[in-house]
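[1] below are the sequence and a predicted model for it; my questions follow.
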Amino acid sequence: MDTQHTPILKRVGAVLLVVGLIDIAVMIYCIANRISYSSSFNIFAVIAGIFLLCGSLRAASLVRWFAVFMLAAFVALLIAWPFMQPFALTLTQFRLNPGTSFATFTFMVFVLGLLVWLFRELGREPVMAARASAGRKQRDMRIPAAAGVGLVIVMGTFMALLLGGESADRAKSIAEQQVGPGYRLHVSSLNIAKNNKGTFVSGVVTAWKDNEILDLPVHWEER
C-alpha cells in the first residue's frame, strides 16, 4: 500500500496536538484567573491530532470537513461583524485597547491561516489517492462551506431580531439609568428564560464614549 500520505497526516497531527495542548493550557489559565476565553480547538484538536498521528484517513476527512466549515463561518462572520456591532464601538475598542486589539487580531490571523493550511494539507494528492485506494468517497467541500455560511446567517438573523426588540430597548434604558446621559449604547448579549414563575431577562449592554467603554450587566423579571 502506498504510504506517501503518511508523513502529511503525521505532520498535521503533530501541529493539531501541539495547538490543542496549548489551547487547553490557556483555557485552564483563564479559568483559574477568571478571564473570559472561548475556543473551538482544545480537546477536538488533541483527539484529531492523535488519530492523524496514527494515520487515520477518516480523521483526515473529518478534520478537512471541519476546517472548511470553520473557514467559511469565520469569513462570513468577518463580513457580517459591522452589522452585528456598531463600527464606532469597534474603532473605540481598537483605539482604547490597542494591546488587546492587536492580540485579538493576531489570534484571528493565526486561526484563519491554520484553517487554510489544514484544508490544503489534507487535500493534497497523496491523501486523496490514499482515500480513493481505501474505497472512501470524496467529500463535497461545498457542503461544509454552505453550512458554515448558513450558520452565521441564522445566528446573525436571530441576534438582529433579539437585539432589536422591546427587550433590547429596555436593557438600554436600564443601562442608561446606571451611567447617565452622553453614552452610546449597544446590547452585546441578551438571554431570555421563561418558566412557570415568569420571564427572566439578563444581558450585557456596552456603553461607550470617545474615552471610555463600560460593560454593564442588566437583568429584570417579567410576570
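    Arrived safely.
[2] drop to CA atoms for contacts and neighbour counts, all remaining ones
    Will do.
[3] all strands for this structure, in order.
    184-195, 198-209, 212-222 (DSSP state E).
[4] distance of N211 relative to R95?
    N211 sits 9 Å away from R95, taking C-alpha to C-alpha, to the nearest Å as the criterion.
[5] who has more neighbours, these two?
    Taking N211 and R95 together and counting by other C-alpha atoms under 10 Å, R95 has the greater number of neighbours (13 against 9).
[6] which ones are touching E121?
    By C-alpha atoms under 8 Å, 6 or more residues apart in numbering, the residues touching E121 are 8, 12.
[7] still on that earlier bit, out of the strands of the chain, which gets nearest to D140?
    With C-alpha to C-alpha, the closest approach to D140 among the strands of the chain belongs to strand 184-195: 35.3 Å.
[8] for that closest one, name the packing helices and strands.
    Helices and strands touching strand 184-195, as assessed by 3 or more C-alpha pairs under 8 Å, 6 or more residues apart in numbering; DSSP states H and E, comprise helix 166-179, strand 198-209.
[9] out of the ones you listed, the one nearest L53 is which?
    Evaluated over the helices and strands packed on strand 184-195, closeness to L53 peaks at strand 198-209, with 43.1 Å, by C-alpha to C-alpha.
[10] distance from that closest one to the middle of the chain?
    On the basis of C-alpha atoms, centre = their mean, to the nearest Å, strand 198-209 sits 22 Å off its chain's mean C-alpha point.
[11] same deal with stretch 70-81?
    9 Å.
[12] if we can go back for a sec, I31: which of the helices and strands packed on strand 184-195 is closest?
    Between I31 and the helices and strands packed on strand 184-195, the tightest spacing by C-alpha to C-alpha is seen for strand 198-209, at 20.2 Å.
[13] what does that closest one contact?
    Outside strand 198-209, the residues that reach it (C-alpha under 8 Å, 6+ apart) are 89, 167, 171-172, 175, 179, 182-194, 213-223.
[14] of those residues, keep whichever come out buried.
    Taking 16 or more other C-alpha atoms under 10 Å as the criterion, what is buried in these is 89, 167, 171-172, 175, 183-190, 213, 215-219.
[15] show me where this protein has helices.
    Taking DSSP state H as the test, the helices found in the chain are 6-32, 42-53, 57-84, 87-96, 98-121, 125-133, 142-162, 166-179.
[16] in the fourth one, what counts as buried?
    Within helix 87-96, the residues that qualify as buried by neighbour count (16+ other C-alpha under 10 Å) are 89, 92-93.
[17] then this one, side by side with the first:
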Amino acid sequence: MYKYRAILKRVGIVLIAVGILDIAYWIYCISQGQSYSSIFNIPAVVAGVFLFRGSLRAVPLVTWVAAFMLSNLVSDFILLPFLKPAELWAIEFRLDAIALCRSLLLTIILIALHCWIYTQLRAAPVVSASVRSGHSASTPKLAFILGVALVVLPVGMMHFIRGGATGAKAVEVARTQYGEGYKYHLTGMGWYWPNEVHASLTAYNEHEIKPVQVQWKQRSK
C-alpha cells in the first residue's frame, strides 16, 4: 500500500537536490554577471517537497512536465546536427571542445533525468494509488506532442527562411556591417510593426565565432 510513497519520496529527494544545485549555480552566474535560465531551481524544490511528503496531487503535473521535457530534449538532440553547418560545428569543437562536450553531456544528463522521473511516476504503484485517489493517471500524450512540436516547427521554419529571400537579405546586411571575413549562419528572425525586420546570426571564421544582430526596413509592397 505504501510502496508508492517510497517512489514519490525518492523522486522528491532527487528533485530537491537538483533544484538546490541549480539555485546555487544560478546565484553563481548572477555574481559573475553571466546569464542563466533553467526550469529547475525553485519549481523543482517545491515539486520535490510535495512529492517527498507523498502528495499524489503533484504527480500529474510533474509527470506532464517530465514528459514534455523528455520529448523536447530528445527531439532537440536528434536534430542537433542539422541546427548548424558542419563547418561551424567543426570550428566550435576546435576552438572550445570542452565547452561543446560539456553542453552535449548536460543535454544527455537532462534526458536521463527526465526519463527516470517519468518512469518512476508512471510505475504501477503510483498509477494505482493515483486512480484510487481520484487523480489523473492517463499518459500525458499532449505533453509528448508539444515537446516534439516546439522543436520541430521552429527548426523547420528557420530552414525555410534560410533558403528564402529574407534569409539571404539577413546575410547580405550582416556581411555589409561586419565584413567579408566571416561566414554567416541565421539563427533567429523577428518582424516588427510597421516594416522592420531583425535577425540574429552567428558570424564565424577559422579563428572566431560570435553572435551578431542586424536590422533593416522592409519595403512596403
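    Everything's here; your move. Source: prediction; values computed, not measured.
[18] what would the strands of the first structure look like in JSON lines with distance to M70 of the first structure?
    Formatted as JSON lines, the entries for the strands of the first structure read as follows, by distance: least, C-alpha to C-alpha, whole Å:
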{"stretch": "strand 184-195", "distance to M70 of the first structure": "22"}
{"stretch": "strand 198-209", "distance to M70 of the first structure": "27"}
{"stretch": "strand 212-222", "distance to M70 of the first structure": "28"}
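[19] can you tell which of the ones you listed is closest to S39 of the first structure?
    Between S39 of the first structure and the strands of the first structure, the tightest spacing by C-alpha to C-alpha is seen for strand 184-195, at 18.3 Å.
[20] okay, the angle between the closest one and helix 166-179?
    Going by axes from the mean of the first three to the mean of the last three C-alpha atoms, to 10 degrees, strand 184-195 of the first structure is angled at 120 degrees with respect to helix 166-179.
[21] between strand 184-195 of the first structure and helix 57-84, how many degrees?
    Orientation note: strand 184-195 of the first structure sits at an angle of 120 degrees relative to helix 57-84 (the same axes, to 10 degrees).
[22] tell me how far the residue most central in space within the second structure lies from L80 of the second structure.
    Against the mean C-alpha coordinate of the second structure, by C-alpha atoms, centre = their mean, the closest residue is L73 at 6.3 Å. With the distance defined as C-alpha to C-alpha, L73 of the second structure ends up 10 Å from L80 of the second structure.
[23] same check on R219 of the second structure?
    If you measure R219 of the second structure against L80 of the second structure using C-alpha to C-alpha, the figure is 34 Å.
[24] now do R10 of the second structure
    The span separating R10 of the second structure from L80 of the second structure equals 32 Å under the rule C-alpha to C-alpha.
[25] compare these two (neighbour count), which wins?
    In terms of neighbours (other C-alpha under 10 Å), R10 is the more surrounded of R10 of the second structure and L80; the figures are 16 against 12.
[26] which residues does the residue nearest to that one when sequence neighbours are not counted contact?
    With C-alpha to C-alpha, 6 or more residues apart in numbering as the criterion, R10 of the second structure has its nearest non-adjacent residue at 7.2 Å, and that residue is F52. Listed by C-alpha under 8 Å, 6+ apart, the contact set of F52 of the second structure reads 8-13.
[27] out of those residues, which are buried?
    Neighbour counting with 16+ other C-alpha under 10 Å marks 8-13 as buried within these.
[28] would CSV of these with distance to L113 of the second structure be doable?
    Compiled in CSV, these are given as follows (distance: C-alpha to C-alpha, whole Å):
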residue, distance to L113 of the second structure
L8, 15
K9, 16
R10, 13
V11, 10
G12, 13
I13, 13
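[29] nearest to S31 of the second structure among those residues?
    I13 (27.2 Å).
[30] gap between the closest one and D96 of the second structure?
    From I13 of the second structure over to D96 of the second structure the distance is 35 Å, taken as C-alpha to C-alpha.
[31] run a quick neighbour tally on E212 of the first structure.
    The tally of other residues near E212 of the first structure (other C-alpha under 10 Å) stands at 11.
[32] now which residue in the second structure aligns to it?
    Following TM-score structural alignment, the counterpart assigned to E212 of the first structure within the second structure is E208.
[33] neighbours around F107 of the first structure, how many?
    Applying other C-alpha under 10 Å, we find 12 residues neighbouring F107 of the first structure.
[34] can you find the partner of it in the second structure?
    When the two structures are superposed using TM-score structural alignment, F107 of the first structure falls opposite L106 in the second structure.
[35] wait, what's in contact with its match?
    By C-alpha under 8 Å, 6+ apart, the contact list for L106 of the second structure is empty.
[36] so it versus L79 of the second structure, what's the distance?
    Computed as C-alpha to C-alpha, the L106 of the second structure to L79 of the second structure distance reads 16 Å.
[37] could you do L21 of the second structure as well?
    Applying C-alpha to C-alpha, one obtains 28 Å for the distance of L21 of the second structure from L79 of the second structure.
[38] cool, S200 of the second structure as well?
    S200 of the second structure is 20 Å from L79 of the second structure, where distance means C-alpha to C-alpha.
[39] neighbour count: these two, which is higher?
    Set S200 of the second structure next to L79 and count neighbours by other C-alpha under 10 Å: S200 wins out with 20 against 14.
[40] cool, thanks, signing off.
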